[in-house]
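*Asks:* Show me how the following folds:
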Amino acid sequence: MKILLLGSGGREHALALKLKASPMPVELVSAPGSDALGELGACVPLDLEDARGVAAWCAANRPGLVIAGPELPLVAGVADAVRALGIPVFGHDAETARLEGSKAVAKAFMERHGIPCAASWTVTDQTEGEALIRAWPHGYPIVLKADGLAAGKGVVLAETEREALATFRVFMAGQFGDASRTVVFEEPLVGMELSLHVLVDVDADHAAFATLPACQDHKRIFEGDRGPNTGGMGAFGPIPFLRDEDVQRLRAVLVEPTVKGLQRDGLRARGVLFLGVMWTAAGPKLLEYNVRFGDPETQVLMQLLDEDLAALLLEVAEGRLVSRDLKLKPHTAITVVLAAEDYPEGAKKGVPISIAPSAVTVIHAGTRKQDGQWLTHGGRVLNLATSAPDLAAARAAIETALPQVQWPGMQVRHDIGLKALKHAEAGKTVQDPW
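*Replies:* Okay, the predicted model is just below:
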């Protein structure tokens, strides 16, 4: 089967490795791809926000399946354009993708369908927003979110009224263009954050879903969750102290109302929903929807999934998914991000990387190859990923492998999963203070 994979990063490399492990022969084409993806198949220089251009390539080359990695092509309507050709797409229609493309649309969806979430206000007027900040009823921090896509930089937790006013004014002045001229204000939620991925296949006549194990990401650049936020410095899953009843509660409170809400609103959803969740003292609440696989959570999930990924995603794309439990390895998986010097403020590129053989999977996120030498070419450069019988063993395997991959200035956290491991070893549950 010929598969067109849209994207170029670590998420796409993890998906590509799993696709190439399919029992069926897979001819992989990546767009725009990377040097690492080029070692698994051809790369074509498509603009992922040009729906007509991607559709024209698909019309000429007739892939059997198109898989959208990032959110931008979905928001741009690529899935709609390609699906109109009769080609199966694992990726949501543009209208459904607005659940990530617009924070205001997502909040209205949650409230309309009774999904627990933070209290919020959507503001488009500067005077109204400043008055709201001065009369803020929920304590600090105030969460300010640019409504549209802002490359992961459109959320600020303002600790003071002064910071909130300054942030709001910069947003309204167009810091992220039109994406920040509508601002969603939210009350702060306190608890344990987790990532929940759900394969969804919904249209007017059919509603099915399959849930993947909950993961936990680590956003801060430094150990102990210190320093600025990043795209994610590592993740693991499943969460060792999340009990079966907790998983069922996530499904009943967040997943099932979301799937029913999609159908009630007349939305077609054929892809994955990545739910950002905060487990508070009152139970799980939804922070946000993402309409694509997370990064670095994908690197964890591909280690755990014990199914033919190509066949599974085609099942979703063709509207044939049946709600069921997915086959998973009885393991814990972990991924650790190796980041460039100066990340996240910048990224020192062109630094030679030493990669020796190791027992873990090396996933390329921001690299290029020149004269046979791998070089840094992005902020998050590589991921090391593996699975083991438990979280302690998975962490140990990564630590053993880390010396095999090195370059000057490399940044890495050695505490991915450590807080959760200690929480579990102390006999605590998701209900206990995090």
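
*Asks:* CA only for contacts and neighbour counts going forward, please
*Replies:* OK.

*Asks:* Pull up the gap between A359 and T335, please.
*Replies:* To T335, A359 is 13 Å away according to C-alpha to C-alpha, to the nearest Å.

*Asks:* make that L418, sorry
*Replies:* From L418 over to T335 the distance is 13 Å, taken as C-alpha to C-alpha.

*Asks:* Between those two, point out the one with more neighbours.
*Replies:* Set L418 next to T335 and count neighbours by other C-alpha atoms under 10 Å: T335 wins out with 33 against 14.

*Asks:* Point me to the helix or strand that includes the more buried one.
*Replies:* Element membership of T335, judged by DSSP states H and E, is strand 332-339.

*Asks:* Tell me which other helices or strands whichever helix or strand comes after that strand touches.
*Replies:* Remark: after strand 332-339, the chain's next helix or strand is strand 354-355, criterion DSSP H and E. Helices and strands touching strand 354-355, by 3 or more C-alpha pairs under 8 Å, 6 or more residues apart in numbering; DSSP states H and E, are strand 405-406.

*Asks:* on that earlier part again, who's in contact with the strand holding T335?
*Replies:* Strand 332-339 has contacts (C-alpha atoms under 8 Å, 6 or more residues apart in numbering) with 232-238, 296, 299-301, 303-304, 379-391, 394-395, 398, 410-413, 416-417.

*Asks:* Just the buried residues out of those residues, in PyMOL syntax.
*Replies:* Buried residues within the contacts of strand 332-339, by 16 or more other C-alpha atoms under 10 Å, are selected in PyMOL with:
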select buried, resi 232+233+234+235+236+237+238+296+299+300+301+303+304+379+380+381+382+383+384+385+386+387+388+390+391+394+395+398+410+411+412+413+416+417
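
*Asks:* The structure of the following sequence is requested for comparison with the preceding one:
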Amino acid sequence: MKIMVIGGGGREHAIVKKLKENPAVDTIYCLPGNGGIAADAVCVPEIGAKDIPAQVEFAKTHGVEYAVVAPDDPLALGAVDALSAAGVPCFGPSAKAAEIESSKVFAKELMKKYGIPTARYAVFSDMAEALAYLDGHDAPIVVKADGLALGKGVTVAQTREEAKAAVRAMMEDRVFGASGSRVVIEECLTGPEVSVLCFTDGETVAPMVSSMDHKRAGDGDRGPNTGGMGAVAPNPYYTPEIARTCMETIFLPTVRAMRAEGRTFRGCLYFGLMLTPDGPKVIEYNCRFGDPETQAVLPLLKSDLLTVMQAVTNGTLAQTPVEFSNGASCCVVLASDGYPKTYQTGFPISVSDEAAPHVFFAGARQADGQLVTAGGRVLGVTAVSGSLSGAVREAYRLAGQIGFANKYCRGDIGRKALAALEDDQ
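*Replies:* Prediction:
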């Protein structure tokens, strides 16, 4: 069977590796892929993740039998719609359904209309009105760009002036382009954060193992927001009781709301949750697998990924087992020092034979037969163990067997989760 995976980061590498476990899979094409993914798939670097006409043509000429569209941009641009119209079955939501991520305003209004718990908010398309609104509200307060911003379009402002600076950056300086033409300003919720990825065919919801992302660049959750510096799974704050509450008040209501709006969601629906003193609330939706949560969650999946994805596409998820191991995982991201701001690339990457099976490449390319760094987040290394403490220790041990000139990683991935486990004892 020939499969095509759209995207070229660590998330896509994790998906490719898991799909390869199915013996029916002969060839996996990754468009564009990267230099590290090339060890596990046929990469097509000349076709970008947003080049939908070229993807459709490639699928037709190469006999692709199934496609996985992983990143947010091509989903929002209608890659699944175009490939499906060309007769290629796909995993991923339509463009209309992907708007649950591509427009924060749409998502907030959906939750308000259907009574899904979330933070109080206001929407602005006029900068002066947004700034005036902030004059009447205390910090901390959250400012979000309406559209897609590579996971960086959210500012949790600790002062009113910081919030105003975020509004100006988005609406006046257009640091996120058209994505900042509208902003959402919302109350700052408090409590532990949890990420839950869910398979859904628009009717059935099959949650994956919960996870905890680490967004800030520095230890102790300090420094600028990044695309994610690591993740652990499961998240100890996400108890079975909370999971039941989320299914009843958030997961199923969201899927039903999308169906009622004529935007049936089929694919991976990501719930970013805050476990507030008033119960779980949604802080964000994503219309796809998270990064780096995927690198922590998929290694725990016992069921065959391709079988589950096809059940999502075919509407048969209710009849398809989705099982995860009882272990724990830890993904540590190795980045270029200076990320997410200014950093250098082009440095040779060395990976030990022991570490190689545990590595998911993100920012890497081939240069003169050598794998070199090509981005801010270079790779993630994931370890699975019977305990979270064991997974964390092993991930950092393996990370020590990987080298490049300006390698940087947080030293505290999993520390907050381990502290929570100790508090429970």
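
*Asks:* Grab the nearest non-local neighbour of the corresponding residue of the second structure for G224 of the first structure.
*Replies:* Residue pairing (TM-score structural alignment): G224 of the first structure is matched to G220 of the second structure. Among residues not flanking G220 of the second structure along the chain, D412 sits closest, at 7.2 Å (C-alpha to C-alpha, 6 or more residues apart in numbering).

*Asks:* what about the one you found, neighbour count?
*Replies:* D412 of the second structure has 16 neighbouring residues, counting by other C-alpha under 10 Å.

*Asks:* residues touching C43 of the second structure, list them.
*Replies:* The contact partners of C43 of the second structure, by C-alpha under 8 Å, 6+ apart, come to Y29, C30, L31, P32, G33, N34, I37.

*Asks:* Give me the secondary structure label for S387 of the first structure.
*Replies:* Following DSSP: H, G, I helix; E, B strand; the rest coil, the label given to S387 of the first structure is strand.

*Asks:* any idea what it aligns with in the second structure?
*Replies:* Using TM-score structural alignment, S387 of the first structure pairs with V384 in the second structure.

*Asks:* ok, the closest residue to that match other than its chain neighbours - how many residues close by?
*Replies:* The shortest distance from V384 of the second structure to any residue other than its chain neighbours is 4.3 Å, reached at S329 (C-alpha to C-alpha, 6+ apart). By other C-alpha under 10 Å, 29 other residues sit near S329 of the second structure.

*Asks:* What's the separation between S329 of the second structure and A374 of the second structure?
*Replies:* Using C-alpha to C-alpha, we find S329 of the second structure at a distance of 26 Å from A374 of the second structure.

*Asks:* center of the first structure - which residue?
*Replies:* G294 (1.6 Å; C-alpha atoms, centre = their mean).

*Asks:* Double-check that it belongs to a helix.
*Replies:* No: read with three-state DSSP, G294 of the first structure is coil and lies in no helix.

*Asks:* okay, now the closest residue to it other than its chain neighbours: neighbour count?
*Replies:* Spatial nearest neighbour of G294 of the first structure, chain neighbours left out: F274 (6.7 Å); criterion: C-alpha to C-alpha, 6+ apart. Counted by other C-alpha under 10 Å, the residues lying close to F274 of the first structure total 20.

*Asks:* Need the counterpart of F274 of the first structure in the second structure.
*Replies:* Using TM-score structural alignment, the partner of F274 of the first structure in the second structure is Y270.

*Asks:* returning to that earlier point: so the strand holding T335 of the first structure corresponds to what in the second structure?
*Replies:* Against the second structure, strand 332-339 of the first structure falls on residues 328-335 (TM-score structural alignment).

*Asks:* so can I have TSV of the contacts of C43 of the second structure showing secondary structure, distance to T245 of the second structure and neighbour count?
*Replies:* Output for these, formatted as TSV (DSSP: H, G, I helix; E, B strand; the rest coil; distance: C-alpha to C-alpha, whole Å; neighbours: other C-alpha atoms under 10 Å):
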residue	secondary structure	distance to T245 of the second structure	neighbour count
Y29	strand	39	23
C30	strand	38	29
L31	strand	39	27
P32	strand	40	23
G33	coil	38	31
N34	coil	40	28
I37	helix	38	26
